[in-house]
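Student: okay, predicted coordinates and the sequence, questions at the end:
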Amino acid sequence: MEHNRSRFIVGRIFDETFRVVRADPTKQRYLVRLNEYIAQISRVGNNYNQVVKAINTCLSRNMLPRQIDTLVACTRELKALSEQVLELTKRLREEWLKE
């Protein structure tokens, strides 16, 4: 702490420019949640592979179309959610870069 203070004083004496860095707790929370979301997507991908394997090995030909339709619907929903997260991340990144 003392080192920073003396550096500040010396900088002021010699008229250096200063860059103010401010901590944004919102950014930190968002990044933590984003990392959690990415980890969840990874787990969903693993589960997805297991479901496809189970569909291919265990289900009868009569049940197959209905199960695949359900899987496709869930995949579309997950894709839409991922696109929303991506768009939000892009907007927040632009906001944070303005600072």
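Tutor: Here it is on my side, so go on.

Student: rest of the way, CA atoms for contacts and neighbours
Tutor: Noted.

Student: hey, where'd the helices end up in the chain?
Tutor: If DSSP state H is used as the criterion, the helices of the chain fall at 2-13, 25-58, 64-98.

Student: I'd like those laid out as a markdown table, including mean neighbour count.
Tutor: Formatted as a markdown table, those follow (neighbours: other Cα atoms under 10 Å):
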| stretch | mean neighbour count |
| --- | --- |
| helix 2-13 | 10 |
| helix 25-58 | 12 |
| helix 64-98 | 12 |
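
Student: next one for the comparison:
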Amino acid sequence: MQTINKNKGGRKIKSDPKKYRHVFRLTESENQRLLALFASSGITNKASFLVSMLLDRQVKTVKVDVAALQYHATLTKLFNQFRAVGVNYNQIVKLCNQYFSEDKAKRSISILEEYTKDLSKLCYYIIKLSKEFEDKYLNTNS
């Protein structure tokens, strides 16, 4: 005779179920402090966070500096724009040399050089502002 193993469904039985419960009360200020620690820990489950804190497990906290993220994103966009300007610059110089007479190409390239000088000044100003920002906000040595 063949035995049929029927699955009744439901939740799988855990090998080490959590069956002990502890309750404690906090004041308003203690609760705010606990919630701030919980938020900075990055753990999504409050019970796991409390167990970690009580049993001396290490809890890693991550602080995200929104200003630094915005700074990095803006600098990345700016870098991409500079790269695009460089590509366009090369294409224009090639086209000037290819399709214009020598005098007209020289005039066009000299105008382009003036714009490049302005762009260079702007680049210098951006670098100066970036260094000031890094010194003021991103250096953790101070």
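Tutor: Arrived safely. Everything quoted here is computed from the prediction, not taken from an experiment.

Student: now do the most centrally placed residue in structure 1 against Glu2 of structure 1, distance only.
Tutor: For structure 1, Leu34 is the residue whose C-alpha lies nearest the centre (Cα atoms, centre = their mean; 2.9 Å). When distance is defined by Cα to Cα, to the nearest Å, Leu34 of structure 1 is 36 Å away from Glu2 of structure 1.

Student: run a quick neighbour tally on Ser41 of structure 2.
Tutor: Burial of Ser41 of structure 2 is recorded as 15 neighbouring residues (other Cα atoms under 10 Å).

Student: can you tell me, leaving aside adjacent residues, what's nearest to it?
Tutor: Using Cα to Cα, 6 or more residues apart in numbering and skipping residues adjacent in sequence, the residue nearest Ser41 of structure 2 is Thr61, 4.2 Å away.

Student: surely the one you found and Ala36 touch.
Tutor: No - taking Cα atoms under 8 Å as the definition, Thr61 of structure 2 is not a contact partner of Ala36, at 10.7 Å.

Student: what touches both of the two?
Tutor: Residues touching both Thr61 of structure 2 and Ala36 (Cα atoms under 8 Å, 6 or more residues apart in numbering): there are none.

Student: what's the residue nearest to the centre of structure 1 aligned with over in structure 2?
Tutor: Residue correspondence to structure 2 (TM-score structural alignment): Leu34 of structure 1 is matched to Leu75.

Student: before we move on, what about Leu88 of structure 1?
Tutor: By TM-score structural alignment, Leu88 of structure 1 lines up with Leu129.
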